[in-house]
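**Student:** Provide a 3D model corresponding to the input given below.
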Amino acid sequence: MDWRRLDLNLLKTLAVMLEERSVAQAAERLFVSPSAVSHALARLRRAFSDPLFVRTPQGMIPTTRARSLERPLSILMSSLEDARGDPHESFDPAKTQRTFRIAAPGALDLTLIPALTRVLRTRAPDWSLAVETFERRSYEADITSGRIDFVLSVGGHTPTGERIASSVLWEDELVVLAGRGSAIYSTHEALSIEDYLTQRQIYPMPWPVTQNFLDIKLARTSRHRTFALSVPSYAALGEVLETTDLIASMPDRTARAILRSHPTLRIVRVTPPQRSNLSLLWAAMGQPEPAQQWMRNAITEAASSVPRGAPEPNSPDAP
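**Tutor:** This next block holds a predicted model:
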């Protein structure tokens, strides 16, 4: 499609239709007649060679093509709203409405995501946050197309290109969480990798073992962990660890978060320490819109407020 020949006023109709999914309601919001909206939709369908919306008893349902345009249109409309404002007036998130989509590992559901949500509810109450499960793959197309605004990547192994910028939010240390039934519960020393590998474990990760940075590292020396239970999230860990002899490995901040609701569990450090970075990825193309820049700063601020779970190596509490 040649964008130079498209009446850009039609995009406003499409954006409102994606929100309302009703010709009558879209017409009311646009201050035009329903027939004008129907005429605009007919032109849009010809331009995109797609029905865009299908009439059903539940309303006008967008097609896959229409849904793919939803996020780019949202960014475009928000940017135009920002451009209309006073260039000398600082951006105020409390006066805007935005939806941001982030890909994040499940471990962050207990740490960074709650901290970020608190920031948003306080300073940007009309903003929404949609979190989807992080996968070990390239997110360049997702980020540059606007489908994803930010990616929170563990271990620095997410492929990136020239159009992706990144910054490190924090360093995680892999620790073990154990309950009273575990053989390592009473230990006051850091657990060696050899002893660590003798323990039967829970695997609470959303990606396969073959994609986990620790298991990849162990496999290079023909060593492997033994899993008695694999689960897709961290939700059941506390209860299982309290009532069995199993242990679970996780980032130290996540372990500290679980301890808040399961205080009888213990954090045990591993030696030599296994560490990895949590990085923030975003589109590096052009000048960022104010909302995007503000959100990036909010994520960084939220990350700085999440406390470490393992004691510092030289502190009195360190093993």
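
**Student:** Every contact and neighbour count from this point should use C-alpha atoms.
**Tutor:** Noted.

**Student:** which residues of the stretch 51-200 of the chain fall in strands?
**Tutor:** Counting by DSSP state E, counting those that start in this stretch, the stretch 51-200 of the chain has strands at residues 53-56, 59-62, 99-104, 128-133, 150-154, 164-178, 191-192, 200-203.

**Student:** Let's have the ones you listed in CSV, adding distance to residue 47 and mean neighbour count.
**Tutor:** Formatted as CSV, the strands of the stretch 51-200 of the chain follow (distance: least, Cα to Cα, whole Å; neighbours: other Cα atoms under 10 Å):
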stretch, distance to residue 47, mean neighbour count
strand 53-56, 14, 13
strand 59-62, 16, 16
strand 99-104, 27, 19
strand 128-133, 30, 14
strand 150-154, 30, 25
strand 164-178, 31, 20
strand 191-192, 63, 16
strand 200-203, 49, 21
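
**Student:** Out of those strands, flag the one nearest residue 221.
**Tutor:** Of all the strands of the stretch 51-200 of the chain, it is strand 191-192 that lies closest to residue 221, at 15.4 Å by Cα to Cα.

**Student:** Which strands or helices does the closest one pack on?
**Tutor:** strand 266-271 (3 or more Cα pairs under 8 Å, 6 or more residues apart in numbering; DSSP states H and E).

**Student:** ok so, going back, export the strands of the stretch 51-200 of the chain as JSON lines, with columns for distance to residue 260.
**Tutor:** Shown next, in JSON lines, are the strands of the stretch 51-200 of the chain (distance: least, Cα to Cα, whole Å):
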{"stretch": "strand 53-56", "distance to residue 260": "47"}
{"stretch": "strand 59-62", "distance to residue 260": "43"}
{"stretch": "strand 99-104", "distance to residue 260": "22"}
{"stretch": "strand 128-133", "distance to residue 260": "23"}
{"stretch": "strand 150-154", "distance to residue 260": "23"}
{"stretch": "strand 164-178", "distance to residue 260": "13"}
{"stretch": "strand 191-192", "distance to residue 260": "23"}
{"stretch": "strand 200-203", "distance to residue 260": "20"}
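
**Student:** Which one, of these, ends up nearest to residue 275?
**Tutor:** strand 164-178 (4.5 Å).

**Student:** Around residue 143, how many other residues sit close by?
**Tutor:** For residue 143, the tally of surrounding residues (other Cα atoms under 10 Å) stands at 21.

**Student:** Verify the stated contact: residue 243 with residue 178.
**Tutor:** No. Residue 243 sits out of contact with residue 178 when judged by Cα atoms under 8 Å, with a separation of 10.1 Å.

**Student:** which parts of the helix or strand residue 13 falls within are buried?
**Tutor:** Applying DSSP states H and E as the criterion places residue 13 in helix 9-20. Residues 11-18, 20 are the ones in helix 9-20 that count as buried (16 or more other Cα atoms under 10 Å).

**Student:** here's the other one to compare against:
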Amino acid sequence: MPRPDLNLLITLDVLLDTGNVARAAERLGLSPSAMSRALARLRATTGDPLLVRAGRGLVPTPRAIELRARIGPVLRDAHAVLQPDTALNLHTLAATFTLRCSEGFVETFGAALIARVARDAAGVRLRFLPKLDKDSTPLRQGDVDLETGVIGQDMGPEVRAQRLFGDRFIGVVRNGHPLTERRITPTRYAAGQHILVSRRGRDRGPIDDALDREGKTRHIVTTVGGYGAALALAAGSDLIASVPERHTSTMRSALTSFPLPFKVPGMTISMFWHPRLDADPAHRWLRACVREVCGDKP
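**Tutor:** Next comes the predicted model:
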């Protein structure tokens, strides 16, 4: 069965409104002959003459009068569908947003973000998932609504990104650790026993690259897959953990933190989303909540 030409609805609406082929053609920016052809198609499609001559004008048939009453609501609904959706009612919004976050985000920002969301939309639920890699497939497939982390090479080129905050590496040891008894120098830091954090099990990271520039090498005793594990080991031993400062702020409350005594490149934490959600009002609101809770403060 052939698909109907929905443009004919607009043509019919204008024809019935004007009752004149020439005026209808002028309103739609068509030639009179093109409008006459459109009227012929309408007659063939509906099986009704629709407009018939009465003196010098055209008058609608009973079928045309019936159709006119039905065309108006259809065209108004179609117009509404094709307009930007700006009528977001947060008080009645019921939705679950899935956020995939790098380690430390939930521990540091999760409670404040949940409270911020609930303040506007009590019917919204947040689902947090761990970010085990930088693959953007979950965003592309719609399994994840929003991600946080550092931009990586594995991220799809179509993914949208917006900066949240800058972060830097710091050192962390147990309270009373011998390293904190005197000024911490690159030599004293490197001479300690260290925990390497590597999600992929690598044997070095950006801190080792920075120490190379100082002519130093640290002694790595163990490698773990996350900051939480590194901080737990540091709390129960003389091992030294090096973690992002802001990302782990609530995880280090019972430990001693110190600035690294050498320059290590900082990192930018961003949020990512798929472009299909770019204009969605609920998603724009969610992104605004995330920026408000953990974005750079003026």
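
**Student:** Which residue range of the second structure does the helix holding residue 13 of the first structure align onto?
**Tutor:** Following TM-score structural alignment, helix 9-20 of the first structure has no partner segment in the second structure.

**Student:** what's the closest of the buried residues of helix 9-20 of the first structure to residue 293 of the first structure?
**Tutor:** Residue 293 of the first structure has its nearest neighbour among the buried residues of helix 9-20 of the first structure in residue 15, at 23.0 Å by Cα to Cα.

**Student:** Just give the closest residue to whatever residue of the first structure lines up with residue 190 of the second structure, not the sequence neighbours.
**Tutor:** Alignment note: residue 190 of the second structure maps to residue 197 in the first structure; criterion TM-score structural alignment. With Cα to Cα, 6 or more residues apart in numbering as the criterion, residue 197 of the first structure has its nearest non-adjacent residue at 5.4 Å, and that residue is residue 225.

**Student:** thinking again about what came up before, report all helices and strands that the helix holding residue 13 of the first structure contacts.
**Tutor:** Helix 9-20 of the first structure packs on helix 23-30, helix 34-48, helix 64-84, going by 3+ Cα pairs under 8 Å, 6+ apart.

**Student:** and the angle from that helix to helix 34-48?
**Tutor:** 110 degrees (axes from the mean of the first three to the mean of the last three Cα atoms, to 10 degrees).

**Student:** and helix 9-20 of the first structure, how far from the chain's centre?
**Tutor:** 27 Å (Cα atoms, centre = their mean, to the nearest Å).

**Student:** Quick one: the helices in the stretch 151-298 of the second structure, in order.
**Tutor:** Secondary structure of the stretch 151-298 of the second structure, counting by DSSP state H, counting those that start in this stretch: helices at 186-191, 206-213, 227-235, 281-294.

**Student:** Out of those, the one nearest residue 76 of the second structure is which?
**Tutor:** Proximity to residue 76 of the second structure (Cα to Cα) singles out helix 281-294 among those, at 21.4 Å.

**Student:** what's the closest one aligned against in the first structure?
**Tutor:** By TM-score structural alignment, helix 281-294 of the second structure lines up with residues 290-303 in the first structure.

**Student:** Repeat that for stretch 89-99 of the second structure.
**Tutor:** Per the alignment by TM-score structural alignment, stretch 89-99 of the second structure matches residues 92-102 in the first structure.

**Student:** quick one: that stretch to chain centroid distance?
**Tutor:** 16 Å.

**Student:** Stretch 134-152 of the second structure too?
**Tutor:** Here stretch 134-152 of the second structure is found 8 Å from its chain centre; the criterion is Cα atoms, centre = their mean.

**Student:** Ends of that stretch, what's the gap?
**Tutor:** Terminal residues of stretch 134-152 of the second structure lie 6 Å apart, using Cα to Cα, to the nearest Å.

**Student:** what do you get for stretch 225-233 of the first structure?
**Tutor:** Using Cα to Cα, the span of stretch 225-233 of the first structure from its first residue to its last is 18 Å.

**Student:** got it, and stretch 135-155 of the second structure?
**Tutor:** 6 Å.

**Student:** what does stretch 162-182 of the second structure give?
**Tutor:** 41 Å.

**Student:** repeat for stretch 84-95 of the first structure
**Tutor:** Terminal-residue distance, stretch 84-95 of the first structure (Cα to Cα): 14 Å.

**Student:** Looking only at it, what residues are buried by neighbour count?
**Tutor:** If you call a residue buried by 16+ other Cα under 10 Å, then stretch 84-95 of the first structure has these buried ones: 91, 93.

**Student:** Same question for stretch 174-187 of the second structure.
**Tutor:** 174, 177, 179, 186.

**Student:** middle-most residue in the second structure, spatially?
**Tutor:** In the second structure, the centroid-proximal residue (Cα atoms, centre = their mean) is residue 273; its distance is 2.9 Å.

**Student:** For it, which residues are in contact?
**Tutor:** By Cα atoms under 8 Å, 6 or more residues apart in numbering, residue 273 of the second structure lies in contact with 139, 145-147, 159-161.

**Student:** can you tell me how far residue 41 of the first structure sits from residue 53 of the first structure?
**Tutor:** From residue 41 of the first structure to residue 53 of the first structure the distance is 9 Å (Cα to Cα).

**Student:** ugh, wrong one, I meant residue 157 of the first structure
**Tutor:** Taken as Cα to Cα, the span from residue 157 of the first structure to residue 53 of the first structure is 39 Å.

**Student:** now swap in residue 151 of the first structure and tell me
**Tutor:** Counting by Cα to Cα, the gap from residue 151 of the first structure to residue 53 of the first structure is 30 Å.

**Student:** Also residue 128 of the first structure?
**Tutor:** Between residue 128 of the first structure and residue 53 of the first structure the computed distance is 25 Å (Cα to Cα).

**Student:** before we move on, what about residue 23 of the first structure?
**Tutor:** Counting by Cα to Cα - residue 23 of the first structure and residue 53 of the first structure are separated by 10 Å.
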